[in-house]
Every structure is written in structure tokens, then in C-alpha cells.
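In: Okay, sequence plus prediction incoming.
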Amino acid sequence: MLSKKTFLFLSILILFIIAAVIYFQSRNDPNYELPFEIAAPPPGAINAKDHGAYGDGKKDDTQAISEAISTANKLGGGTVYFDNGTYIVSKKINVPKNVSLYGANSENTTITRQDGEDQEIFSLSGNQTVQNLSIISNIGINILGDNISIHQTKFRCVLQAIQMFNKTSGLIIKQAEFTESGYGILSNNEASNNVRILDSKFHNILYDGIEINTPSDNWIIENCIFDNNISKSEWAGFGVGVAKKAKNITIKNSKFTNIIGQAVHVEDYAEVWVIGSVFENNGGVKYKGSPTADIAVLSNGVVTIKNSLFNESSADYSDLAIYNTDLPVGGHAYVTNSTFNNKRISKTVNHEQNNFLNE
């Protein structure tokens, strides 16, 4: 006979387990909507409308937003707050260090640039947060400094949502949504180190969800969803692309579905770990020199895959789970403790303790 205290403990434990199962099942649903909450202004925040911003989707708010940012900067740092509304910007706004940008809610607080210029809305200098905004432009945010956090923000940017061309460190992106954007996140030119991309969604991407095209170090991409890549370029179409000797790149507990190129593309001596991730319906178009597969390892790339699931593909997508280029310019692919449902791997892939389920 269980005591009342033991019974109560077991009841709470069972409820917790049920709730956790429901949560993680929903996170793997491509239709799952990330939670975006209405946020009150942080204490001491400077309201952009107090500096003359309209947020009516008609008048140009560039000058008012710049003045609010300048006021925060003169105070040694602070937060500029945007009430619900649509704020029109007509040129790039440089945001100094220690000045953060908060919106009321990313569903209803939009910053948009409509002049057609291929230039970002905000350049961020470091030690700051962007949260609860919706960014619509050709290019969204340019990362110039270190220790920047982007939370609960939505992007729809034709070319690049988040651009990283300068050497940076300590970027955290959490609960962000990238929809109908060219590149969701692009690291190009100089290395970007110590980056965390967590609990985010990449949907209907036009080029690559994430492209690391620099010798960057120490990225974690965790609990992310990549679905419905619709690229028409033969040089793009990846969920995550990694090259240029990038190392310590880890993809964990993420899901890739309906990616027209490869879900994960690794080349040029880059080193990637894939852990606990799910792949289904990837590799829909074959480009010259680039195979159809869930994961492709090319030109001396190194990929280690553990505890992952490769589900059967429909007729429009590849039945090849892992492609590894042949020597002498071959990649190095290792897979363990993973399950393949009517999927195959290249003969050059090193594998052990896997489960191949073939009907």
C-alpha cells in the first residue's frame, strides 16, 4: 500500500512526463507555432513614439527611431521600446553598444524598410538585445559586435535576415522565426564564433536556412525546425550549409523536412556533429556536383551522426540518407545508433550499431 505522500509524488511525476511528451511532439510538428507573448516596456525604456514615431505604416519613422536610440546612447545605454504598430524605415539605422530594441509583440510590432535598397534596417554594435519585433526588408539585421541576443523575433527578408560579415562572438538567437527569407542566417567573410541558435524555425526559405561560409568555431543549433525550402538556385537550397574549415558545429534535436537541396551540406574541411535529429523528404533536386540526400559530405568535410532518425521519403525526394564523396577528395562520414526507415547510405560511410528498417 502506497503512502499518501508517495502516491502524490508519483501522480505529479506522471503528469510531468505526459506534459513533456506532448510538448516535444508539438515541437517536431512543422506547423508548430512558436510562443510570442505581449511584453510590457522594460523599466526605464524609451518609447519610440515619445520621440515622434507614428507606427502607422504610412509615415517615415526613421528620424524618430534614430533620436530615441540616440537618447538611450547618451544615457550610457538602455532600451528603445516600440508599441504595437508598423514602423517605416527608409535607411540603415546604426544601434550603438548597450542599446537594446524591444517590441510589444512580434505579431503586431513591425519594422519594415520599403525603399528597395539592399541594406539592413539595423546594424548592431554589441552588448544588446532585440526582442519581440517583426522585421520585414531585403536585409534585416547586420551583426557588427559581440554578445548580441535576438529573442522572439520574426523575419521576412528577401536576401538575408541576419547578416554576419564581421568577426563576432557570443550571438544568441532564440525562439526566432525566419519565413520566406533568402538566407535565414548567413556567416560570410569573417569568422563568427560561440553562436547559439535555439528553438527557432526556418520556413519557406529561398536559399539556405543557415549558411556558415567562414572558418567559424563553436556553433550550437538546437531544437530547430527547418521545413519547405523552396530555393531555385543550384548553389543553395540547404537547411544548414557549412564550409571553409568551420569546426565544432553541432546540430542537436532538430528536424528537417521538405528541403529541396540537402538538409545538411558539409564541405571544404568543415567539421559538424549531428545528434538526435530527424530527417524526412530532403534532396528533391540534383545539381551538378551536389547529390540528392538528407546529408551530404563533400571535399574533405567531416560529419559525425549519432542517435538520429531518417524517415522514408516520398517519391519526390531522395532515398539516400547520407552521401559521402569518394576519395581522393572525399569526405569523412560516421554514423552510429541511428535508425533508417527505407533509407540507404553511401558505401563510403563508416557506420556501426544502426537500425536499417526496410520493407
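Out: Now that the structure is in, tell me what you want to look at. Numbering: from 1, shown residues only.

In: Only C-alpha atoms from now on, for both contacts and neighbour counts.
Out: Noted.

In: In terms of secondary structure, what does the one helix or strand Ile141 maps to contact?
Out: Assigned by DSSP states H and E, Ile141 belongs to strand 134-143. Judged by 3 or more Cα pairs under 8 Å, 6 or more residues apart in numbering; DSSP states H and E, strand 134-143 is in contact with strand 109-113, strand 122-124, strand 154-164.

In: let's see it at 10 Å
Out: On a contact count with 3 or more Cα pairs under 10 Å, 6 or more residues apart in numbering; DSSP states H and E, strand 134-143 meets strand 85-89, strand 109-113, strand 122-124, strand 154-164, strand 183-188.

In: so what does the helix or strand that comes right after that strand touch, helix or strand wise?
Out: Note on strand 134-143: by DSSP H and E, the next helix or strand toward the C-terminus is strand 148-151. Applying 3+ Cα pairs under 10 Å, 6+ apart, we find strand 148-151 packed against strand 99-103, strand 128-131, strand 172-174, strand 195-198.

In: for the shortest one, the distance to its chain's centre please.
Out: Between the mean C-alpha location of strand 172-174 and the chain-wide mean there is a distance of 8 Å, by Cα atoms, centre = their mean, to the nearest Å.

In: Other residues contacting it?
Out: By Cα atoms under 10 Å, 6 or more residues apart in numbering, the surrounding residues in contact with strand 172-174 are 129-131, 147-153, 185, 194-201, 219-224.

In: One more pass at 8 Å, please.
Out: Residues outside strand 172-174 that contact it (Cα atoms under 8 Å, 6 or more residues apart in numbering) are 147-152, 195-200.

In: Any buried residues in that strand, and which?
Out: 172-174 (16 or more other Cα atoms under 10 Å).

In: what's the following helix or strand after that strand?
Out: Downstream of strand 172-174, the next assigned helix or strand under DSSP H and E is strand 177-179.

In: returning to what we had before: rebuild the buried residues of strand 172-174 as JSON lines, extending it with distance to Val297.
Out: JSON lines is the format used below for these (distance: Cα to Cα, whole Å):
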{"residue": "Ile172", "distance to Val297": "27"}
{"residue": "Ile173", "distance to Val297": "26"}
{"residue": "Lys174", "distance to Val297": "28"}
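
In: hold the first one in mind and look at this next one:
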Amino acid sequence: MIKRLIFSAVFFCVFGYALAAVYNVKDYGAKGDGKQIDSPYINDAIEAAVKNGGGTVFLPAGTYLSYSVRMKSNITLHLDAGCVLLAAYPEEANGYDIAEDNEHNKFQDFGHSHWRNSLIWGIGLENIAIVGQGRIDGRGLTREESRLPGVGNKAVSFKLCKNVIIKDIQMVNCGHFALLATGVDNMTLNNVWVDTNRDGFDIDCCRNVRISDCSVNSPWDDAIVLKSSYALGFFRDTENITITNCFVSGYDKGSVIDGTFERYEPQAPDQGYVTGRIKLGTESSGGFRNITISNCVFERCRGLALETVDGGLLEDIVIDNITMRDIVNAPIFLRLGSRMRSPKGTAIGKMRRITISNVNVYNADSRYSCIISGIPDQCIEDVSFNNIRILYKGGGTKKDAQLDPPENENLYPEPWMFGTIPASGFFIRHVRNIELNNVQISFQNPDFRPSLWLKNAQGVRLFNYRAKIEAGVKPYTLKDGVEGFKMEMSDISE
């Protein structure tokens, strides 16, 4: 006991946390030898802390082979430097907690609908934290949406919790999700390193979330993705979110956290191309409101994507100071669709009041250009692009310029849903009140498509729009329903 109190005092001096009881998992039977299943003893330490009103459950250096760790309110799980919480492979008699029933499964993927089948999970909790300089390794988790009992597919999942902190830890090989947070209020993610084989952070139906100074490498899925599903059984907006000072990428799994930044794996499971981006959507039964994304770097990944296709409102979004390099599809993709993976009677959503500024893109795939596309019965409204510079690969042909992409209103939203785009700069369809201010488009190789392609577009205005056009190529294509198109002080020329 004396040793434990001394440790608590030292812990307070070093980390600045309030002096509170510290529960060392080794005092409860954990070995940290990478052989014994230690999760029962970690859970015993958590329960002991709960009986005394909470505290810090401390994992010293070592490898803790584990199944499900069940978080409780007023608990801080501290992974010390040199600590690895290692997800064990499930066996016939042992495994992760069984996924709970959810009658609303059909409205989102299986992985979004369950929380207990995880390495660390909590439901209905408050005042919880995962901190320290240790590592969570999800080696024994599946990256598929397995329904088999005892199989785990998430590193960390929280549902209907509040006051959550995840700070300073590393997360690798995290199954389907490194973090699934659903219906969580007041959450901070700071200085977290993720290098994983599917999604990094899935922030679903959450409010008041701060994501800062994080690095997320996820070649086979999204790095940081905001969602608004129907997994809770009711509509709930994702709102009041900031994402700042983050790095997202699609390098080979494990090669960012080890510093090699390898590029041998070119494909993701869906339609090829590495992923690794920041995205709003795809699950979008609820809405997205009051969100800022700033000072972020995208590298070797897909571009920025804002999508609402299941009925949610996507509005009041500000994106600023973004740099992108080696982008494998549309650098900017705004999609309002009508997939409507929501309860019957849900109305088509809206996308409006979006500002995207100070974006620099180098070496982007030219097949998709930038896409802003609503649907015939619902326009994207009130979007401004300011100080945008994009260097595309180029290579578009005169034949490509004759294409008229299908609407595909009900499809999963990705740039490939339209095929090759007939514009080299911006494809703009079913919109109202769009401004492009101080935009520069250039190419590494000749591109024989017009810079702009517009259809059913009211009030599109260009000011100081500059783009290189090959000889004999018209600068823009105006299809049916274009009204109020204006260009001022712009230069679209050879």
C-alpha cells in the first residue's frame, strides 16, 4: 500500500493529474508476458477502482494479451511507455464479448451497429480516458464485419458516453475501426497515432468533439470520418466538431508508424485506390452541423469528401488551410444523393453553407477533377471556394470531354460513381449559388477537356479563376439549366 501511494504521488508530479488512487493491473494478477490472457485481471482492477469511486488503472511496460476490456465511469486507463495491449486471437472457449442485438442493423453496416465486440468498450459512461505512451495493437481483431460469436472487430468503441479523452497513445492493426464513437458528447482526441487496416476514427452521432494533432494512416479505409447513422434507433446530428493539425494518409499499413512510408500496396477493397482521407458521410441519416477542419495534411490518399445521401442535413461547414499530395481521386468531392438508407418516410437531405479556403493540391488524379453534384430534385447550395491551387496529372482526352456522367442518385457516394469526368477542373451539377474565388488549375501533362462543366446550375460565379486550356479546347461547357453564370477577371487560356 505504501508503494502504491508513493507511486500515486510520483504519477501526480510527472503527469499533472489530480492525486487519486492508482490500480496497477499486476496487483490483480495480470502478467504482461504476452502469453497469459490478462483481460480478466485488467477488468478486476477496473472493478476495484469503481468500488472506490474511480481512479487510474495502470498498465506498466509489458505485453498484455487480452480480450474485451470493459470500461466504467470515472476510470482512466493508463498505458505506460513500453506497454502493449495486444488483442488476442479468439479461441473456441474464449473470445471477445458478443455483439449485442440491434434491431436497426439494416440502416448501416454491421460494424457500426455494435459496440461490445471490441478490445475496449463502454456504454452509457461518463468521465473516462485512455492515455499514456503505450500502444493498442489489434492483431487478433478482424477487419471484416464478422457476426461470429467471440470475434472482435474494433479496438475501441463507446456508445452514449460523455466526457471522453483519448490522448498520446499509439494504435495499430485495429480491425474494422480503431475508434467507433456513437452518441458521444464532449470528446477529445489528442496526439493519437493510428496505423491500421480499416477505418481510423469513426465519429458517429457525436457532439462537441475535438480532434487535434493526430496522425492516421489507413490505406484501406477512411482515416478520420464523421458519420450520422441510425444505429442508436433515432436521428442524432454530428455537430460542433473541430479537426485540426492532423495528418491523414494511405501509405502501406504499418509503414507510417515505423517511419518507412512504403507505397507497394496500391489498392483498397472497394474499387481500388488507397483511401486514408477525411470524410463526412457515408452514413448520413442524421445531419452534420457546425464543423471546422483546419491545418491538415493529406498524403497518398483520396481527397476531401463531404457526403449526405441518407436524408441528413449537411450545413455550416468551414474548411481551411489544407495541403494535399499524391491524391488518387477527386481532390474535393461534394455529393448530395438519395441512397436513403434510413427509416421509411425520411426526406432527402440538404447540403448548404460550406466554405472551403486555402487548399493546395499537388499531383492529383485527373480522371475525376473536383466534383460538386446534387441530384435533379435537390441542389447543393451556398458553397464558396477561396484560394484553391490544384496541380493535376492531366491526360484527359477530347473523347472524355464529350461524356455526360450518369446521375446514379441511389449509389454509394464515391467519385468513381460518375466514371471519368468531362471537365479537367470542376464538374458542377445541380447546384445553386456557388462561388470560386482565386482558383488556379494546372497540369503535369496536356488535358483536352474544358476546365468547367456545368448543368442545372444557378448563380455560379468565378472571380480570378485561372486554368490552362489546350489549343482548340473550349474553356467551359454549359449544359441545360445554367443561369446566372458569371466570370470576372479570369483567365482560361492556352
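Out: Structure received. For clarity, every value in this text was computed on a predicted model and none was experimentally measured.

In: where exactly do the helices run in the first structure?
Out: 4-27, 62-74 (DSSP state H).

In: so which of these comes closest to Ser299 of the first structure?
Out: helix 4-27 (33.7 Å; Cα to Cα).

In: Could I get the helices and strands packed on strand 148-151 of the first structure in CSV, plus columns for distance to Asn342 of the first structure?
Out: Shown next, in CSV, are those (distance: least, Cα to Cα, whole Å):
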stretch, distance to Asn342 of the first structure
strand 99-103, 46
strand 128-131, 42
strand 172-174, 34
strand 195-198, 30
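
In: quick one: which of the ones you listed is nearest Val89 of the first structure?
Out: Across those, Val89 of the first structure has its closest neighbour in strand 99-103 (14.6 Å, Cα to Cα).

In: quick one on the thing from earlier: please identify the deepest-packed of the helices and strands packed on strand 148-151 of the first structure.
Out: Of all these, strand 99-103 has the most neighbours on average by mean count of other Cα atoms under 10 Å, namely a mean of 25.

In: Which residues outside that one are in contact with it?
Out: The contact list for strand 99-103 of the first structure (Cα under 8 Å, 6+ apart) reads 39, 41, 69, 72-73, 77-84, 109, 127-133.

In: and Lys279 of the second structure, what does it touch?
Out: The neighbours of Lys279 of the second structure, taking Cα under 8 Å, 6+ apart as the test, are 222, 224-226, 304-307.

In: circling back: so can I have CSV of the helices of the first structure showing mean neighbour count?
Out: Output for the helices of the first structure, formatted as CSV (neighbours: other Cα atoms under 10 Å):
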stretch, mean neighbour count
helix 4-27, 11
helix 62-74, 19
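
In: nearest to Phe340 of the first structure, of these?
Out: Closest to Phe340 of the first structure of the helices of the first structure is helix 4-27 (Cα to Cα; 19.7 Å).

In: tell me, that closest one lands on which residues of the second structure?
Out: Per the alignment by TM-score structural alignment, helix 4-27 of the first structure matches no residues in the second structure.

In: and the aligned partner of Glu239 of the second structure in the first structure, how many neighbours does it have?
Out: Using TM-score structural alignment, the equivalent of Glu239 of the second structure in the first structure is Asp217. Neighbour count of Asp217 of the first structure, defined by other Cα atoms under 10 Å: 20.

In: Please name the residues that touch Asp217 of the first structure.
Out: Neighbours of Asp217 of the first structure in contact, by Cα under 8 Å, 6+ apart: 191-194, 246-249.

In: Can you get me a residue count around Ile210 of the first structure?
Out: Number of residues near Ile210 of the first structure (other Cα under 10 Å) recorded here: 23.

In: residues contacting it?
Out: Counting by Cα under 8 Å, 6+ apart, Ile210 of the first structure has contacts 183-186, 238-241.

In: Most neighbours among the residues you listed, which one?
Out: Counting neighbours by other Cα under 10 Å, Gly239 leads these with 34 neighbours.

In: Can you find the partner of Asp56 of the first structure in the second structure?
Out: When the second structure is aligned by TM-score structural alignment, Asp56 of the first structure is paired with Asp33.

In: Just give the nearest non-adjacent residue to that match, would you?
Out: Once flanking residues are discounted, Asp33 of the second structure sits nearest to Thr63: 5.5 Å by Cα to Cα, 6 or more residues apart in numbering.

In: can I assume that neighbour is in contact with Gly32?
Out: Yes - here Thr63 of the second structure reaches Gly32: they are 4.5 Å apart, a contact under Cα atoms under 8 Å.

In: any common contacting residues for the two?
Out: With Cα under 8 Å, 6+ apart, Thr63 of the second structure and Gly32 have no common neighbours.

In: now stretch 105-123 of the first structure: how far from the chain's centre is it?
Out: How far stretch 105-123 of the first structure lies from its chain's middle: 18 Å, per Cα atoms, centre = their mean.

In: Any buried residues in it, and which?
Out: Buried, per 16+ other Cα under 10 Å, within stretch 105-123 of the first structure: 105-113, 119-123.

In: who's in contact with it?
Out: 36-39, 82-95, 103, 132-144, 152-154, 159.

In: Selecting buried members of the residues you listed in PyMOL, what would you type?
Out: PyMOL command restricting the contacts of stretch 105-123 of the first structure to the buried ones, with burial defined by 16+ other Cα under 10 Å:
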select buried, resi 36+82+83+84+85+86+87+88+89+90+91+92+93+94+95+103+132+133+134+135+136+137+138+139+140+141+142+143+144+152+153+154+159
